[in-house]
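A.B. asks: coords please:
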Amino acid sequence: MILYPAIDLKDGQAVRLLRGEMEQATVFNDDPAAQALAFAKAGARWLHLVDLNGAFAGEPVNAAPVERILESVEIPTQLGGGIRDMGTIERWLEKGLSRVILGTVAVEKPELVREAAKAFPGQVAVGLDARNGRVATKGWAEETEHQVTDLARSFEDAGIAAIVYTDIDRDGAMGGPNIPATEALARAVSIPVIASGGVSSLADLERLKATGVISGAISGRALYDGALDLREALDLLG
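C.D. replies: Predicted structure coming up:
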């Protein structure tokens, strides 16, 4: 199981939100590239980036700090937030991203997900962010009627690389991930599922790994607060 340290970008800074609320942002680093380098030097195998402003704007907003991160580290990096057309997907992959995460368009333009996954094998993931099992879009501001599992199953034959599943009510709250829901999703589809939201301790990682079906976990606030030591976590996951 892969641990993805998270760098959430708001106004050029590395921040963490509480349950997706932009006004509940805590700044952890004014230099996201330095933070990325620190994670890489600690042994991280991947990085997870989110353009928070972009998620609301519907287009990239924090492009400059993302590009500086890509210049600073050599480990693979995935990015979500504001990626809603083929041109943006192509530009980010050309700049060195290893994987783009498509969230809002997975609901609004599923055909774009399929087109992108076919054009860029292994480089397109779907982000499914949910409250009470229903997918939320546009920076979590709009809740839809789509059930997470149903939407995930609709992409079974699309060739996407992974599903990033976030329980919004757990995100940034340091209360542990929604393991039952994440495990159920992972068992419902053949697509690799990455857990996000509330991953805050070695015990959380042990429980996620013990399911045997969850391929990765994203953690942010816990790494910044010191509740989770990155090197210990990486040693645990092997």
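A.B. asks: from here on, just use CA atoms for contacts and neighbour counts.
C.D. replies: OK.
A.B. asks: show me where the chain has its strands.
C.D. replies: 2-10, 13-18, 21-29, 47-51, 77-80, 99-102, 124-131, 134-137, 142-147, 162-167, 193-196, 216-219 (DSSP state E).
A.B. asks: counting by contacts, list what the last one packs against.
C.D. replies: So that's strand 216-219. With contacts defined as 3 or more CA pairs under 8 Å, 6 or more residues apart in numbering; DSSP states H and E, strand 216-219 has these neighbours: strand 2-10, strand 193-196.
A.B. asks: which parts of the longest one are buried?
C.D. replies: Of the residues in strand 2-10, 2-10 count as buried by neighbour count, 16 or more other CA atoms under 10 Å.
A.B. asks: again with stretch 50-65
C.D. replies: 50-56, 58-62, 65.
A.B. asks: check stretch 223-238 too.
C.D. replies: 223-224, 228-230, 233-234.
A.B. asks: any chance of the buried residues of strand 2-10 in a markdown table, plus distance to K138?
C.D. replies: Listed next are the buried residues of strand 2-10 as a markdown table, based on distance: CA to CA, whole Å:
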| residue | distance to K138 |
| --- | --- |
| I2 | 27 |
| L3 | 25 |
| Y4 | 22 |
| P5 | 23 |
| A6 | 19 |
| I7 | 19 |
| D8 | 15 |
| L9 | 16 |
| K10 | 15 |
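A.B. asks: nearest to A203 among the residues you listed?
C.D. replies: L3 (13.5 Å; CA to CA).
A.B. asks: any idea how far that closest one lies from D169?
C.D. replies: Distance, L3 to D169, using CA to CA, to the nearest Å: 21 Å.
A.B. asks: follow-up on the earlier one: turn the helices and strands packed on strand 216-219 into a markdown table, columns for distance to L202.
C.D. replies: Formatted as a markdown table, the helices and strands packed on strand 216-219 follow (distance: least, CA to CA, whole Å):
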| stretch | distance to L202 |
| --- | --- |
| strand 2-10 | 11 |
| strand 193-196 | 14 |
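A.B. asks: now show me the structure for the sequence below, then we'll compare the two:
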Amino acid sequence: MILYPAIDLKDGQAVRLVHGDMDRATVFNDDPAAQALSFVEAGCEWLHLVDLNGAFAGSPVNAAPVEAILKACKVPAQLGGGIRDMATIESWLDKGLARVILGTVAVEDPDLVREAAKAFPGQVAVGIDARNGRVATKGWATETDVMATDLAKSFEDAGVAAIIYTDIMRDGAMGGPNIEATADLARAVSIPVIASGGVSSLEDLSALRDTGVIEGAISGRALYDGAIDLAAAMQMLKG
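C.D. replies: The predicted structure is shown next:
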């Protein structure tokens, strides 16, 4: 199982939110590239980046720090937030991003996801953010009637590289991930599923891995707070 350290970008800084609330942001580093480099030096194999402002704006806002991270770090990175058209997808991949994450458009324009996955094999992931099983879009501000599992199944034949499943009520709260819901989703589709939201201890990582169906896990606040030692986590997951 791959561990993805998360760098959430707000106003050019690396922050963490609680339950996706932009008014409840904690700044952890005002140099996101330095933060990314410290994760790489601790042994991470991937980086997970989110343009929080972009998710609300509907277009990239934190492009400069993302580009600085891509320049500084030699490991692959995936990015979500404000990526809602082919031109933006192409632009990010041209800049060296390994994978784009499409969230809001997966609900509003599923054909774009299919088109992008076909044009860029292995480089398009779908971000499914859910509150009580229902998908939320536009930076989690808009709740839909779409069920997370139904949305995931609708892309079964699209060729997407991964599904990043976030339980919004667990995100940034350090209360543990929703292992049951994530595993259920992973069993419902053949697309690799990455768990996000609430991953806050080595025990959480081990429990996600031990389901046997979850391909990866994203953690942010726990790495910044020191609740998870990244080097120890990498060693455990490899062992």
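A.B. asks: circling back: can you say which of the helices and strands packed on strand 216-219 of structure 1 is nearest to H146 of structure 1?
C.D. replies: strand 193-196 (17.9 Å).
A.B. asks: mean deviation of that closest one from structure 2?
C.D. replies: Compared with structure 2 after the fit, strand 193-196 of structure 1 shows a mean deviation of 0.1 Å (mean CA distance after the TM-score superposition for structure 1).
A.B. asks: packing partners for that strand?
C.D. replies: On a contact count with 3+ CA pairs under 8 Å, 6+ apart, strand 193-196 of structure 1 meets strand 162-167, helix 179-188, strand 216-219.
A.B. asks: which one of these lies nearest to F28 of structure 1?
C.D. replies: Closest among these, using CA to CA: strand 216-219, at 13.7 Å.
A.B. asks: how far does that closest one sit from the chain's center?
C.D. replies: Computed by CA atoms, centre = their mean, to the nearest Å, the separation of strand 216-219 of structure 1 from the middle of its chain amounts to 8 Å.
A.B. asks: mean distance, it to its aligned residues in structure 2?
C.D. replies: Strand 216-219 of structure 1 sits 0.1 Å off on average (mean CA distance after the TM-score superposition for structure 1).
A.B. asks: check the gap between V61 of structure 1 and G212 of structure 1 for me.
C.D. replies: Taking CA to CA, one finds V61 of structure 1 at 37 Å from G212 of structure 1.
A.B. asks: hmm, I was thinking of L228 of structure 1
C.D. replies: 21 Å.
A.B. asks: contact partners for the residue nearest to D169 of structure 1 when sequence neighbours are not counted?
C.D. replies: Nearest residue to D169 of structure 1 in three dimensions, chain neighbours excluded: R19, at 5.2 Å (CA to CA, 6 or more residues apart in numbering). By CA atoms under 8 Å, 6 or more residues apart in numbering, the contact set of R19 of structure 1 is 168-173.
A.B. asks: likewise L93 of structure 2?
C.D. replies: So L93 of structure 2 contacts 99-100 (CA under 8 Å, 6+ apart).
A.B. asks: again, only using 10 Å
C.D. replies: For L93 of structure 2, the contact set (CA atoms under 10 Å, 6 or more residues apart in numbering) comprises 78-79, 99-100, 120, 123-124.
A.B. asks: what's the most distant pair in those residues?
C.D. replies: Longest span within the contacts of L93 of structure 2, CA to CA: L79 and F120, 14.7 Å.
A.B. asks: CSV for the helices and strands packed on strand 193-196 of structure 1, including distance to V113 of structure 1?
C.D. replies: Output for these, formatted as CSV (distance: least, CA to CA, whole Å):
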stretch, distance to V113 of structure 1
strand 162-167, 12
helix 179-188, 19
strand 216-219, 21
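A.B. asks: rebuild the ones you listed as CSV, extending it with distance to A44 of structure 1 and mean neighbour count.
C.D. replies: Shown next, in CSV, are these (distance: least, CA to CA, whole Å; neighbours: other CA atoms under 10 Å):
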stretch, distance to A44 of structure 1, mean neighbour count
strand 162-167, 18, 24
helix 179-188, 22, 18
strand 216-219, 11, 24
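A.B. asks: tell me which of those sits nearest to N132 of structure 1.
C.D. replies: Closest among those, using CA to CA: strand 162-167, at 8.1 Å.
A.B. asks: show me what stretch 224-237 of structure 1 is in contact with.
C.D. replies: 1-7, 15-16, 27-29, 35, 39, 41-45, 174, 199-206, 209, 216, 219-223, 238.
A.B. asks: can you give me the end-to-end distance of stretch 43-57 of structure 1?
C.D. replies: First-to-last distance for stretch 43-57 of structure 1 - CA to CA - comes to 33 Å.
A.B. asks: what span of structure 2 lines up against it?
C.D. replies: Aligned using TM-score structural alignment, stretch 43-57 of structure 1 spans residues 43-57 in structure 2.
A.B. asks: chain center to the matching stretch, what's the gap?
C.D. replies: Using CA atoms, centre = their mean, the offset of stretch 43-57 of structure 2 from its chain centre is 7 Å.
A.B. asks: then stretch 104-121 of structure 2?
C.D. replies: 17 Å.
A.B. asks: try stretch 209-229 of structure 1
C.D. replies: Relative to its chain's centre, stretch 209-229 of structure 1 lies at 12 Å (CA atoms, centre = their mean).
A.B. asks: and it, end to end?
C.D. replies: End-to-end distance of stretch 209-229 of structure 1: 17 Å, with CA to CA as the criterion.
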